[in-house]
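Visitor: I'll drop the sequence and a predicted model, then ask my questions.
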Amino acid sequence: MAEYDLVFGSSAYVHVQEVLLKSGDQQMHSSGGGVLGGGWKNPNDPRSLPTGGKIHILAGEQIVPRSAYARWFSYEEQKYYQAEIIFPENLFETISEFATAFGENTSEPAIIFGFSPDGKIKVSIESSCSYIYECGKNNKSREIASGQGAPVSGDPNIYLPITKQLIRRGDIAPIKGIMP
């Protein structure tokens, strides 16, 4: 067990349906993060990491995952994706390192899942200085896992009202066959 926050972000409008963290016979299930539209600037740039602040799911003591399963829907593509990713063996040590990065002024580390509409998934860990007058506006982040989701079946009509709203607002381009 370790203390960390679980956060979701994305590079475009997606709906995270579920994330399941696994460690041996232990599992931690998140029902998803709803509609996301930011928190990961450029998934095609290997240096770009998902950042915190979009959808905050859990905080406090959690299992240290060995793997994760995720499923999400891309509003732009009208496709579902799923992926299984494996975390490094030393994840507990990494969480501990990030929990003390700025001494007693360290914010609780966050494990951040970033989702893209083309099926990419990247997971980073981040912590920051919680007292700007002591250690400045510093933060520390690192990629801890990544993968490529596979398209899977699902009914895009479930998300039709939100898709229409996103098109009307100009957040996503018009989609052939969908009248906003």
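Guide: Arrived safely. Remember, it's a predicted structure, so these values are computed and weren't measured experimentally.
Visitor: Could you use CA atoms for every contact and neighbour count after this?
Guide: Will do.
Visitor: Now do the strands in the chain.
Guide: When assigned using DSSP state E, the strands of the chain occupy the ranges 2-3, 5-10, 14-23, 26-30, 34-36, 55-58, 61-62, 67-74, 79-86, 110-115, 120-128, 139-148, 150-152.
Visitor: Which elements pack onto the first one?
Guide: With contacts defined as 3 or more C-alpha pairs under 8 Å, 6 or more residues apart in numbering; DSSP states H and E, strand 2-3 has these neighbours: strand 61-62, helix 91-99.
Visitor: Highest mean neighbour count out of the ones you listed?
Guide: Ranked by mean neighbour count under mean count of other C-alpha atoms under 10 Å, the helices and strands packed on strand 2-3 are led by helix 91-99, which reaches a mean of 17.
Visitor: Go ahead and measure how far that helix is from the middle of the chain.
Guide: How far helix 91-99 lies from its chain's middle: 18 Å, per C-alpha atoms, centre = their mean, to the nearest Å.
Visitor: and here's the other structure:
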Amino acid sequence: MPRLWTTRLLTALLLALLLLTAACEAEPEPRRYDFAIQLNGGPTGWPVWVEELTFDHTWWSPGGNLGGGFDKRPPSGGATAVLSRPMPAPSSVQARWFSYRTQTFYEIDLELPNTDALLQQWYRDYPPPDYRHYLMAGFSGEGEVYVWWRARCTVCGRDRSRDFHAPIVESAWAEEAEGDPGRYRNRTQEYVNEGVIPSPW
């Protein structure tokens, strides 16, 4: 009987040691940040419609109709989507968009550099709630993409000199993709009628 208890005790200790070792080797939970997504399209005269926008192939942000602002450096303004909860710094961006001017679809799966250490520093230097943080992405009507980080001063009134901007990816090029431009014919015609773009037909 004592031998059976000894075996059970040793088995339990080995199991506990294995569980403890596995817990120590598990990757730590990634740090999460409170930020919004800000999108730009264009440049002026090159409006786009962002159909799909995901990060790390897991979470998404609304896209939609974008025009103008792509060629401004540092970027500012644009359509903003507030995230419902803090998220880890993304390591990739996936996007699909349509260029009204060229009647072309573009797709990209863009790997981002590891920005976690930079974000920790930026949040220390530009702390919330005095600063609102944004991951900015721009999509041009010619297939170019950029990704920047922005910290906008919320206590500075109209003074934008204390805002912070940093490029994450200054320029990347998407691949042309399949799609039916006819889905966007009515909106394209509106842009032509308004003089925003020349007729692509």
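Guide: Looks like it arrived, so ask away. Owing to the predicted nature of the structure, the values given are computational and were not obtained by experimental measurement.
Visitor: Now render the helices and strands packed on strand 2-3 of the first structure as CSV, adding distance to residue 20 of the first structure.
Guide: Supplementary listing: these in CSV, determined by distance: least, C-alpha to C-alpha, whole Å:
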stretch, distance to residue 20 of the first structure
strand 61-62, 12
helix 91-99, 17
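Visitor: so which of the ones you listed comes closest to residue 21 of the first structure?
Guide: Of all those, the one in closest proximity to residue 21 of the first structure, counting by C-alpha to C-alpha, is strand 61-62 (9.7 Å).
Visitor: okay, that closest one sits on what stretch of the second structure?
Guide: Structural correspondence for strand 61-62 of the first structure: residues 86-87 of the second structure, per TM-score structural alignment.
Visitor: Scan the second structure for its longest helix.
Guide: helix 2-25 (DSSP state H).
Visitor: Any idea which residue is closest to the centre of the first structure?
Guide: With distances taken as C-alpha atoms, centre = their mean, the first structure has residue 113 as the residue nearest its mean C-alpha position (2.0 Å).
Visitor: Is that one in contact with residue 11, as I believe?
Guide: No - counting by C-alpha atoms under 8 Å, residue 113 of the first structure stays clear of residue 11, with 11.0 Å between them.
Visitor: Check the alignment and tell me where residue 139 of the second structure lands in the first structure.
Guide: Under the alignment (TM-score structural alignment), residue 139 of the second structure pairs with residue 115 of the first structure.
Visitor: In this structure residue 36 of the first structure contacts residue 53, no?
Guide: No - if you go by C-alpha under 8 Å, residue 36 of the first structure and residue 53 don't touch, sitting 11.0 Å apart.
Visitor: Identify the contacts common to these two.
Guide: Overlap between the neighbourhoods of residue 36 of the first structure and residue 53 consists of residue 9, taking contacts as C-alpha atoms under 8 Å, 6 or more residues apart in numbering.
Visitor: what about residue 161 of the first structure, neighbour count?
Guide: Residue 161 of the first structure has 10 neighbouring residues, counting by other C-alpha atoms under 10 Å.
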